[in-house]
Each structure stands twice: as structure tokens, then as C-alpha cells.
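**Student:** Output the structure for:
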Amino acid sequence: MRKIIKRLGIVILSFTAVLTIGYLTPRKWGNYSQADCTISLYISNEGIHTEIIVPVKNQYFDWNQFLPLTEIGRDATSDYKYLSFGWGDRAFMLENPSSGSINLVTGLKALIFPTPSTVQVQGYRVLPKNIETKCVSISGSNYLRMVDYLKNTFQLEAKGNKIKIGYGYGNNGIFYEARDSYSILRTCNDWTAEGLQKAEVNTPLWSTLSSSIMFHLNSGCECIVSSQ
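**Tutor:** Sure thing, here's the model as predicted:
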């Protein structure tokens, strides 16, 4: 019995060490920079879940052409300045409006079994102030790569239309069916990290935890923080 306990302890310590190394190790080392630093975007951290916040319109892309702003949320408004994109387990995101109301059964099921996913889109007139956000600037070409990544997250029906699931938690959000399955091997924060990698933004080797993404967030550019 003692040998079994000892071996189990070694396995747990080894696993913890590997995860810690992955948490602290960046994918990019040394000095690096973008070709230009023209676009500022934001990453939000809601405690266990990160999202990507982009400007509705700039010289490179107009999101209103892909997602009509008036269908985002119950407000039916077109004056959003920013859109926030978040991906995750469908049941978990639809049933848990905040980290303080997590359904443990749904959460465990999402981690253990591959499950259907959803993408949540929220519109903001100004940047959210009640959650942690960090700014990162990237080049125009890298921004377009991120745009393509976000667009390809949506599951489309046969006619090419996006599939609405329902409104979000507040008056400014909506859920759509998303591509790919959620699992412990690809979580909501791994999805965020993949998008950042498309834009050549630094991410950790192990990106499952939201705090690790925020810790390593760096594009090599000085971010121009919006006054809005």
C-alpha cells in the first residue's frame, strides 16, 4: 500500500510540475515585434474564461458586414463600438451566466466528455469596466488573420447562414452554434490562445487557465489604449 501511495504521489507531483512549467513558459522568447502596430484589441478575463474584444469597424474590416449589429442582443442597436467573442461548451455557457453560478455537474461533463460548443458575441458601446481587460496591439495583416479565425469559429447551415441559439446573459449578447467540440484538451482559453497565435501574440505553452493567458499577453507592440 505504501508503495502504491508513493508512486501515486510521484505521478501527481510530476504532473503538477509539467503543468507549472507549461503555465510559466511562453511560446515566444526574446525580443520580437509586429510589422506595424496599427490595431489595438483587448482580452477580457472573467475569472475562468477569456474572450477576444475587437473594434466593430476599422480600415481593415467591418464586422457589421458579417454580423449585423442589430441582431446582437435584445437592444437591437447598431451603435456598438466593440464586439467580444468567446467560445466554449454550449451547455455550460448557456446555463452559467457568471463564475459565481457554476453548475458543477455541467462543468465536469464538459471537461470529461467532448461536447457541442457555442460562440458568444457581445456588443459594447464602451469597453467593459467591471471585468479585467488587457490591451494588445497588432499589425493589420495579423488582425485580418484573427478576423478569419473568429469567422471560422461559427457553424454555418447549408445555405451559409450562421445558426442562432438564443440571446446572451444581458441585453447585449447572443449565442451562435460553433464549430468543433469542447473538451479538457481544447477549452475556452485554448481557443483564445489559438486566436492570439494567429495574430503573433505571445501565449503560454499550457493555455487552459485564463490567468496564464493574461500573464503572457504580449505582441511586441506598445498598446495604444482607447479612451472610449
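**Student:** alpha carbons only for contacts and neighbour counts from here, please
**Tutor:** Fine.
**Student:** quick one, helices of this protein?
**Tutor:** 2-24, 90-95, 104-112, 140-151, 188-198, 210-216 (DSSP state H).
**Student:** Out of these, which one sits most buried?
**Tutor:** Of all these, helix 188-198 has the most neighbours on average by mean count of other Cα atoms under 10 Å, namely a mean of 22.
**Student:** Does L111 touch C188 like I think?
**Tutor:** No. Between L111 and C188 there is no contact under Cα atoms under 8 Å: 10.9 Å.
**Student:** Spit out the residues that contact these two alike.
**Tutor:** Shared contacts of L111 and C188, defined by Cα atoms under 8 Å, 6 or more residues apart in numbering, are found at Y182.
**Student:** To compare with the earlier structure, here is another sequence to fold:
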Amino acid sequence: MAAQAHAALKRAAPIAGKALAWLALIVGLFMAFAWIGSSIPRNSEWEEPERGVPIMVETNGVHTAIVMPLVDPVKDWRVDFPASDLPATAASRPYTHISVSWGEHEVFLNTPTWADLSLPTAVNAATGGDGLLHIAHYVRPAPSDSARVLRLRPAEYARLVRRIEAQVRPPARRTVHAGYADWDVFYEAPGTYHIGNTCNQWTSDTLAAAGVRTGWWTPFAGGVMKWVPR
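**Tutor:** Here you go, the predicted model:
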């Protein structure tokens, strides 16, 4: 029996080695295409104005989001994302900004930390999962390397707003999910998440719709942030 098991292991070793080699090649090609795709600009002639509507593009290193004034002449986000959807203990804070991002339903709801991400959830997200909006309410967020200010012309900001509004379902047709803290919340949203249409692609597509210079294909946070000056 021992000899047979040893022989089986010897036969399996080359197969496992080839499988790992193919996996490494696929991962390497994906990373290379992601770098190339994120380096090809959309709206290449765009330049940031000296004055305009200040937004932020923020990241935690994996995920990106767009931070906007809660209320300004172009948009009052309190209509779409009321603080009353937050827990009662947080609803009355003097919020000044909201952070908006899009992602995969199960990943958002079931992975408060990356340590909670399971293989089935990751595979489901990569192959096609439902969309979900994540809205965080902020009080005077401070600029930093992970929250970079970007100024838009009023017309550009209006296009950004319209793009995000298209993702917002009417209150009667959406489900509200509790967030990770008392100042954030999730909403059902249209769209299908997959490996070619990630949360970071949503960020760059939204910025591109406003006319901002950004990369063509940005599956990773770095591909978005490299277009936003520090």
C-alpha cells in the first residue's frame, strides 16, 4: 500500500506543478493587463481647475470611494441618502459629506474585514454578483494621502451627480442594510459585479462620466489613485 501511495504521489506531482504554473501565468497576465489598462487614459485632455467643487477620492488600499459635499448648489444628497437611515444614535450628527462606492452584495455585507472573506464568496463575486451601494456619512473629512482632493467644474460635478443618481433606486424599491458602523449604510443597487467590473472600475467609470482623466480598466485601487494627485 505504501509503495502504491508513493507511486500515486509521484504521478500527481507533475500535474500539480503544471496546474500551479498555469495559475501563476494567469495571475501574472491579469496583473499585467490591469497595469496596462489602468495606464491608458480616458479624457486625456482634462485638467483640474484651480477652483471648483471639491470632492475626494478615497481608498483603504483595496477599495475606492468618491466623497462629495452633502449639500451644495448642484445637489442635496440628503434626499437620496437621508441620515434617518442610520441608527438613531448617529442620525443627528452635523454631517457635511458623504462617501459613495459600489461593490458586490455578499462581499460588502459579509466581510467587514478582509479576514472574513471566504473562498466561495470571493469566487461568486469574481464570476458575477449583485451590486450594492455603500454610503458613509462624514463630518468635515480631512484630506490625506488616502483621501485626495479633486476639484471639478460645476458642469463636471453635475455629470458626476447624474451618474451616481442613476445607481440610486427609489426608496420604495430598495432595501437598506446596516453598515459596519453607525455612520454608514448599504443600499440595493443595479449592476453586476465581476472580475472585469469591480468596485474600483465603478469609481473610475463614474469619474470618467464626469469628464475627469482616469484609466480605462482599473480593477485595483492603485489603478484609480494613480490618476489623483497627492
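**Student:** quick revisit: dump the helices of structure 1 into TSV; add distance to Q120 of structure 1 as well.
**Tutor:** Listed next are the helices of structure 1 as TSV, based on distance: least, Cα to Cα, whole Å:
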stretch	distance to Q120 of structure 1
helix 2-24	26
helix 90-95	8
helix 104-112	17
helix 140-151	11
helix 188-198	11
helix 210-216	17
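**Student:** I48 of structure 1: which of those is closest?
**Tutor:** I48 of structure 1 sits nearest to helix 210-216 of all the helices of structure 1, at 5.6 Å, using Cα to Cα.
**Student:** which residues sit against the closest one?
**Tutor:** Helix 210-216 of structure 1 has contacts (Cα under 8 Å, 6+ apart) with 23-24, 26, 43, 45, 47-50, 134, 189, 193, 202-204, 206-207.
**Student:** same thing but at 6 Å, please
**Tutor:** Here helix 210-216 of structure 1 makes contact (Cα atoms under 6 Å, 6 or more residues apart in numbering) with 23, 48-50, 189, 203.
**Student:** quick one: it to structure 2 mean distance?
**Tutor:** Taken over the aligned residues, the distance from helix 210-216 of structure 1 to structure 2 averages 0.6 Å (mean Cα distance after the TM-score superposition for structure 1).
**Student:** which residues in structure 2 does that helix match up with?
**Tutor:** Helix 210-216 of structure 1 corresponds to residues 221-227 in structure 2, going by TM-score structural alignment.
**Student:** quick one: the host helix or strand of A12 of structure 2 to helix 199-210, angle?
**Tutor:** Element membership for A12 of structure 2, per DSSP states H and E: helix 2-39. Going by axes from the mean of the first three to the mean of the last three Cα atoms, to 10 degrees, helix 2-39 of structure 2 is angled at 10 degrees with respect to helix 199-210.
**Student:** Tell me which of the helices of structure 1 approaches G168 of structure 1 most closely.
**Tutor:** When the helices of structure 1 are ranked by proximity to G168 of structure 1 (Cα to Cα), helix 90-95 comes first, at 7.8 Å.
**Student:** That closest one vs structure 2, average offset?
**Tutor:** Its aligned residues in structure 2 lie a mean 0.5 Å from helix 90-95 of structure 1 after superposition (mean Cα distance after the TM-score superposition for structure 1).
**Student:** ok, and what's touching that helix?
**Tutor:** So helix 90-95 of structure 1 is contacted by 106, 116-118 (Cα under 6 Å, 6+ apart).
**Student:** residues in structure 2 aligned with that helix?
**Tutor:** Counting by TM-score structural alignment, helix 90-95 of structure 1 falls onto residues 105-110 of structure 2.
**Student:** again with stretch 134-147 of structure 1
**Tutor:** Counting by TM-score structural alignment, stretch 134-147 of structure 1 corresponds to 148-161 in structure 2.
**Student:** corresponding residue for P73 of structure 2 in structure 1?
**Tutor:** So P73 of structure 2 corresponds to Q59, using TM-score structural alignment.
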